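J.: What follows is a predicted structure for the sequence shown.
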Amino acid sequence: MSLFLWFLTWRLSSALSLLLLSVVGIQTGLEVVQATVCSRRGATRDKSLSQDGDVIIGGLFNLYYKPSAVEQGYTRLPSYEPCTGLDLEPLKYTYAMAFAVEEINRNSTLLPGVKLGYRILDSCSRYPWALQAGDQLVPLLICAASSTTGIMLSRILGPLSVPVISYLASCPCLSDRTKFPNFFRTIPSDIYQARAMAQLAIRFNWTWMGAVIENNDYGQLAIQVFQEEIQGKGVCLEFIEALHRETIVSDARRAALKIKASTATVILIFCWYTDVKKVFLELAKRNVTDRQFLASEAWSTSDDLLQDLAISKVASGVLGVAIRSSTIPGFENYLRSLHPSHRPDDEFIREFWQKEFGSCSGTESLEGVQHPFTDTSQLRVAYNVYLAVYAAAHALHSLLSCPNRDSPPGNNSSTCSSPKHIKPRELLQHLNKVNVTTPQGEMFYFQGADIPAKYDLVNWQNTPEGSLKLVLIGRVDGFDLHLNESAIQWSTGSNQVPVSVCSESCPPGTRKANRKGEPLCCFDCIPCAEGEISNTTGSLHCERCPSEFWSNSEQTACVPRQLDFLSFNETLGITLTTAAVSGAAVTTAVFVVFICYRKTPMVRANNSELSFLLLLSLKLCFLCSLVFIGRPSVWSCRFQQAAFGISFVLCVSCLLVKTLVVLAVFRSARPGAETLMKWFGPGQQRGSVCLFTSVQVIICAIWLSLSPPEPRPDLGFKGSKVTLECAMASVVGFSLVLGYIGLLACTCLLLAFLARKLPDNFNEAKLITFSMLIFCAVWVAFVPAYVSSPGKYVVAVEIFAILASSYGLLLCIFAPKCFIILLRPEKNTKKHLMAR
């Protein structure tokens, strides 16, 4: 608790001192303009760079890098070790601020008659030191460091309406004008760079990534925006490792081990470049060179990393979002002209000179020397500093301009401000209205706290010397991404985009199936079912094909279903055709035998005329089955059912009449039954057959004229083929045809059954009974088989029933007779037939 109480007491005292200084400044009329140019990036805190002027702009930079953290206990007040090691990049930002001030002072149209001055201090990346340095700059123009420092300073200086302008604090939270009404910045909000990085991940199909972030507002809020952007886009983060500046050594080691063990090949890093270097050195120790890194603007352009040969293999191919680059005419000459002898009060340039040249003899010079400090080819953060100074200058110019200065004193409608009497609240109002053109011709204005977002997209590529070079490969305008993919050199050293997925994308013909308990990016690929397709990579669902179509073998497209029917060329068609033709041939052979032996007792005793008619009808039954084979047409559909129905009625009618004749013959032997045979003479038999058959002809005629069968594809059967069949438009018609055949067959069976025991050596009624039993059994079994059979097998079932019943009649009735006629001629006598 002592640490917390110390910090709270210190912070309150700092805030009170700020308030006191401001009040004193206002009351004495010595208040100086209070606007802030702040950074996000540690040397003793007494060193400063300053220049006198009518209006003083304060700057706060991380000029020195802080040392390793000292473990803080709870038995004494917390303390920090001094910062050492001058950081050249922030030093360049410092002189960019000084250059901009001097340039403005030479401009006769901007702030005429007013001389700008500055005072720049170091914050050492320590939040308490940044606040204390800010305290020293009040009531001057002050500067904050980092998003977290910007939040602190903005909140403390907010009640005093002191403007704060930042060139590196990119936290999206600072755009909230209700919380930070005095905050401005010349760097875009991290919303834009996080969204751009998410767009890159989606564009290159990196669905499985790792993330390393700085454990502060910058890192936490940036990764939050990134996660919001990738939500629902199929991108997952395998891990998020946070780095603490105070424990960077152990944290970098832990992050390196996590990256090495990860299955993700693309790693997103939202960190400051010094921390990234620690991680890269740990990865280099472990020879991890197969990772593709996605860089935030905080380290994507760091010369310290690009020139370090120890990490070149690890960092090769980095793809990053960078602060947009620009030029500052004359700035390079300004940097090269810097010399300790010319600036005796400049402690920073003296220390830089000692570091680079080892002495300050006066003969050393930066002219003609290739050094990162004098490299102005790609000014990014320095240009933001430059813009921040110009924003403050234009706001001051607007505030100090007096439109009614020449009017009589009593007619002034507004009070004119002077450099010695500037109120922070008024300056804040003018900053909100800044809309000018920079010396480079760029339109500059604030949208609330922000400026329009612009970034460069950069790529780290190998050089023959072994180091890395920065290559511009695209840009970001707001939320629009413009990228030259062909110019990218990836970590693999080739132009092939790295693959970073938990599961390979499901190819067309399959669908995703999420694994239980795993992230959405980890899934299995399940083949689509038959009749379903997926024609894109990574489909979530398979789509069912329309009824006229079916899926191809790869399940990637719906193709028209092939027309299928029982043809003469396939095995089943050939088999049934052979059986039908054979039956017809056997029937013909029996017919020939009966003709040749027509005068024998066996043929004459069984009513030869009806026998010949029965053989003819059986032949028609065999032949009509052939009409069912082949491609259905309008006429074949009509003819096949009519031929089937009439042929079988003719056949059964003959058997029925033969049965009636047998019964009549034996009944006529009884006394008083002589007249019975008059009704069963040859003429009456032919008439009866014609009568029974004509009823079927009438049924078929009415059915086929009103609602005939028509060829139609059967879409109900699911498969790659659609059966072309003769669809029954009227089930009633077909039922009447079958019902009439069944009625005659049952009547014949009943009568034959009654006549089976009549005294005769060769009782044909027994043969008819047996044949009718087979006939009825076949057609009773036909109904369920017909209904349940798929596709063309419906036709095959009907043909089989026709052939089976025809063969049953042919064999049961005529086989015994042919056996006697041909093989037992001694039994083919009247005496034998009449014997009882």
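T.: In hand now; what should we look at?

J.: going forward, measure contacts and count neighbours with C-alpha atoms only.
T.: OK.

J.: Who are the contact partners of residue 633?
T.: By Cα atoms under 8 Å, 6 or more residues apart in numbering, the residues touching residue 633 are 710, 711, 726.

J.: okay, how far is it across stretch 677-688, tip to tip?
T.: 14 Å (Cα to Cα, to the nearest Å).

J.: Other residues contacting that stretch?
T.: 653, 657, 661, 664, 665, 668.

J.: who wins for most neighbours among those?
T.: residue 653 (27 neighbours; other Cα atoms under 10 Å).

J.: before we move on, the earlier item: want to throw the contacts of stretch 677-688 into a markdown table with distance to residue 463?
T.: As requested, the contacts of stretch 677-688 are exported to a markdown table (distance: Cα to Cα, whole Å):
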| residue | distance to residue 463 |
| --- | --- |
| 653 | 103 |
| 657 | 108 |
| 661 | 114 |
| 664 | 117 |
| 665 | 119 |
| 668 | 123 |
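
J.: ok, and here's another one to check against it:
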Amino acid sequence: MITLYFFFKTQESCCNHQQYYRTERGYKYPLYHPKLGLEEVVSKDPHIKCRICDPLPILHKYYQSGDVIIAGIMSHIYRFSNSITFRKCPSNDLFDDTLYFIPRWTYQASLELFSTQDRFIPNYKCGSINNPVAVIGGPTYDVCFHMATILSMYKISQFIYGSAPVINKKTKTVLYHQMFPDVDHQYKGILQVLLHFRWMWIGLLSAHDDNVERFVNTVVPMYAQRGICFDFMLRIPRMSYTNDFDEIVNEGIETNNIILRSTVNVMIIHGEIDTMVVLRTFPRYSEVMGIAKDKVWIMTSQMDFTSVSFEREWHIDFLHGAISLAVHSKEVLGFQQFLLMRNPTLEEEYSVTRAFWEKAFECSFMNSMVDSQDGKICSGEEKLESLPASVFETSMTGHSYSVYNAVYVVAHALHAMYSSRSKHRATADIGSMKDLSKQLWKLNHFVKSISFNNSAGEKMSFNENGEIAAGFDIINWVTFPNQSFHRVKVGKIDPMAPQEEVFNICEEAIMWPRRFNQAQPLSLCNDNCLLGYHKAKKEQKPFCCYDCIPCPEGKISNWTDMDDCFQCPQDHYPNMEQDSCIPKNVSFLSYEEPLGIALTSSALSFSLITTLVLWTFIKHRDTPIVKANNRNLTYALLISLLLSFLCALLFIGRPEKETCLLRQTAFGIIFSVAVSCVLAKTIIVVLAFMVTKPGSSMKKWVGKQQATSIVLSCSFIQATLCSLWLATSPPFPDFDVQSMNTEIVLECNEGSVTMFYCVLGYMGLLATVSFTVAFLARKLPDSFNEAKFITFSMLVFCSVWLSFVPTYLSTKGKYTVAVEIFSILASSAGLLGCIFSPKCYIIVGKPELNNREQLRRRTN
């Protein structure tokens, strides 16, 4: 049979008569007065002193003998006490004002385990039968820490079900078993909750212990790396001898006011089971009862609901909608029935059950020390199920589940320890219990290696750090007007599960604080930056506080709260809202679009006109006006102009490898031929005039050979430049993704820009020479002198191509091609119109002027 031996720590004291003495003439006399109370005796005799005596006894204990004893040290009952002034002996009037914790109670409870029953003499115990094999402690950090300080010296197994204290792992970890999972899993779980609901602007309210220091120093930076920052980090008022109740209340009010002024909607409450007592005073004593209605509380699993008697009637609305983590638990079959069958009349007198019964039902038993003359008498038949959950819960909490499992862990470890003995000792009698008491340290080894399924069907085992291999439940607190509440499991954190299943939560099952009207709360320092905006840090503010700046032109942001905007891929462009990238359309000057149609029509029209002019000149080839100024040059010029107009068509349509090779080179050579013909015509005019002078020696320079030589030599130079261009860096089809924001321009890359401008430059040189010569010869006396018309044509030609260079450089995309086509058409049309329109007018409109007589008359 396994028996539990529990110490329930309280702040209660008493002194018996042997603790008082009277000093006379240097001797001490024990004092006893049968009629007067001890305090009255003390007050009447100034010589009476109080000596340092046995420690004040722990008020509530429970012991039941058995084959195996498991001890428990728990802090579940809170009492009030004045500060000790050492002006009088301790007595029951000590307890009336301030709530506090004294580590000495834990030390005393730990040492009593190794004292004779009902006598506090540490390390002296009659017999070893009643020595505990293990100790279960909790739920507060202080209880666990101070218990470990004493019990580790005795090498006894310790099972902690509350906050795990920071211990010397080299000496204590082998004795120290935590029924509480790795706290890092809890902190990561809280982080997952915050990230899941996008709560980036939070506050922290914490108790005073080393675990909080670890949270602040380790976890807060980890949260910051995920974009979460804290508006405040406050401490819950500490209860100790150094402050009185009014001081605690004032400190609590100040803390509450800081929270109320904050813009955060979510707070992490990092505390323990006794933290709830203090939290319940916040709305009660604050001038503005807002803390319960304005914030979503996220509570750590070390916390649980508890209260003192005077808080019984206080509202618990502050818990509605709160989210907490709890050590994973399952309802144990028969647990509620076991609780509801408790009967204080069958329990030992003044047991913890009776003490609880009197507080819960606000009554007293007839044999109780409590004065019940005007109060309600406890019958023992009161129903526990009638109590609200704020007074008594009948469901198994995480702490209860941990204690339950701890007992079974000890049982399985003992079984494994006995099973490992030799067969001839496995059937030993009860005397083997004496051997067990001498080998308790061996039990720790078996605890580390056990693995079993409890009665709820869950596997129990420990990891290498002595922590129970378990996870956490995510609890949503729902309160009711009758001071009751319900814990709703809305998710879980299972570190042993696959990565994608470690965190799980059901949003639809969560009840939010009433202020939010069942809408998911937001907790941000400012509104999220929308798509198309990026964050800009606010000076002297936490990084969670920022301004939202529109993305610069050409950049986008497609997520909320982006740190910076980014460029779209080269084949995409930003939309108007700058929140997404749109694929660019492939663009080129096509025959189907209006601009392409217009340029194509112009090129074909001018080609037709040129063809008609050529046909006219061929038809009237024997007339004087056609023969003048070298008929072959005229044909060559008209053919080159025809090809120039048709060359423009190479620039329209989808660029291909062949068209890219021909575009510029064909244009350059053809135009060079045309300008060379014009230059030759001009030179012929000058030479012809010079030949007509008496005694001129220029006759040998006048002839068809000279004109042909001029055209071929000038064109050969341009052809050489184009050949060199094609041989070194020829044009090729390319995509221009930079020029246009919304289009990918399919173009002909010129290859060598230098060669391109060399071709244009040479053509410009020929045009300049032609213009100069024609300008000088414009007034020569000749009836069919073309010099003046060539001057006008070259003026048009040079003006067009001088304008072409800046226009070409300033336009983008397909309009660059359109500019070059326009320049080709305009300059060619200028040559055609200025040189041939007067002659066509005479040939067609004034044929009477096209004869030798008219030529001679005009010459004379």
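T.: Here it is on my side, so go on. Not measured: the values here are computed from a predicted model.

J.: Return the member of the contacts of residue 633 of structure 1 nearest to residue 225 of structure 1.
T.: residue 711 (63.5 Å; Cα to Cα).

J.: is it true that that closest one touches residue 727?
T.: Yes: judged on Cα atoms under 8 Å, residue 711 of structure 1 makes contact with residue 727 at a distance of 6.0 Å.

J.: And these two? Which one has more around it.
T.: Neighbours per residue, other Cα under 10 Å: of residue 711 of structure 1 and residue 727, the larger number sits with residue 711, 19 against 16.

J.: Mind telling me what element that one is part of?
T.: strand 710-714 (DSSP states H and E).

J.: cool, residue 249 of structure 2 as well?
T.: helix 245-261.

J.: residues making contact with that helix?
T.: Counting by Cα under 8 Å, 6+ apart, 97-99, 234, 236-239, 281-282, 285-288, 290-291, 294 sit against helix 245-261 of structure 2.

J.: Tell me the one among the contacts of stretch 677-688 of structure 1 nearest to residue 457 of structure 1.
T.: residue 653 (94.7 Å).

J.: For that closest one, what is the corresponding residue in structure 2?
T.: Taking TM-score structural alignment, the alignment pairs residue 653 of structure 1 with residue 676 from structure 2.

J.: Verify the stated contact: its match with residue 718.
T.: No: using Cα under 8 Å, residue 676 of structure 2 is not in contact with residue 718; the gap is 10.5 Å.

J.: follow-up on the earlier one: can you say which of the contacts of helix 245-261 of structure 2 are buried?
T.: 98-99, 234, 236-239, 281-282, 286, 290-291, 294 (16 or more other Cα atoms under 10 Å).

J.: what about the helices in the stretch 651-800 of structure 1?
T.: 682-706, 731-754, 764-788, 793-823 (DSSP state H, counting those that start in this stretch).

J.: what would those helices look like in CSV with distance to residue 646 of structure 1 and mean neighbour count?
T.: Shown next, in CSV, are the helices of the stretch 651-800 of structure 1 (distance: least, Cα to Cα, whole Å; neighbours: other Cα atoms under 10 Å):
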stretch, distance to residue 646 of structure 1, mean neighbour count
helix 682-706, 6, 17
helix 731-754, 9, 18
helix 764-788, 16, 18
helix 793-823, 12, 19
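
J.: Which of those sits closest to residue 28 of structure 1?
T.: helix 764-788 (106.3 Å).

J.: Show residues contacting that closest one.
T.: 606, 655, 659, 662, 742, 745-746, 748-750, 752-753, 755-757, 794, 797-798, 801, 804-806, 808-809, 812-813.

J.: give me that answer again for 6 Å
T.: Helix 764-788 of structure 1 has contacts (Cα atoms under 6 Å, 6 or more residues apart in numbering) with 749, 752, 753, 755, 756, 794, 805, 808, 809, 812, 813.

J.: With structure 2 overlaid, report how far the strand holding residue 711 of structure 1 is off on average.
T.: Following superposition, strand 710-714 of structure 1 is found to deviate from structure 2 by 3.5 Å on average (mean Cα distance after the TM-score superposition for structure 1).

J.: List the contacts of that strand.
T.: 632, 633, 634, 722, 723, 724, 725, 726, 727.

J.: How about the fourth one: what's its closest non-neighbour residue?
T.: What sits nearest to residue 722 of structure 1 in space, not counting adjacent residues and going by Cα to Cα, 6 or more residues apart in numbering, is residue 563, at 5.1 Å.

J.: Contact partners for the counterpart of the one you found in structure 2?
T.: By TM-score structural alignment, residue 563 of structure 1 lines up with residue 586 in structure 2. If you count contacts by Cα under 6 Å, 6+ apart, residue 586 of structure 2 has them with 743, 744, 745.

J.: any idea how far residue 586 of structure 2 lies from residue 782 of structure 2?
T.: 56 Å.

J.: Now do the same for residue 134 of structure 2: helix, strand or coil?
T.: strand (DSSP: H, G, I helix; E, B strand; the rest coil).

J.: Is there a neighbour count for the nearest residue to it once chain neighbours are set aside? I'd like the number.
T.: Leaving aside its chain neighbours, residue 134 of structure 2 sits nearest to residue 157 (4.8 Å; criterion: Cα to Cα, 6+ apart). Per other Cα under 10 Å, the neighbour tally for residue 157 of structure 2 reads 28.

J.: what's the answer for residue 371 of structure 1, then?
T.: The number of residues near residue 371 of structure 1, taken as other Cα under 10 Å, comes to 10.

J.: which two in the contacts of helix 764-788 of structure 1 are spaced the farthest apart?
T.: Top of the distance list for the contacts of helix 764-788 of structure 1 (Cα to Cα): 755 and 794, 36.9 Å.

J.: now the end-to-end length of stretch 351-367 of structure 1.
T.: Terminal-residue distance, stretch 351-367 of structure 1 (Cα to Cα): 18 Å.

J.: For that stretch, which outside residues touch it?
T.: residue 336.

J.: next one: it to chain centre, how far?
T.: Relative to its parent chain, stretch 351-367 of structure 1 has a centroid offset of 59 Å by Cα atoms, centre = their mean, to the nearest Å.

J.: OK, contacts around residue 237 of structure 1?
T.: 208, 209, 210.

J.: and the residues you listed, which of them are in strands?
T.: The strands, defined by DSSP state E, take in 208, 209, 210 from the contacts of residue 237 of structure 1.
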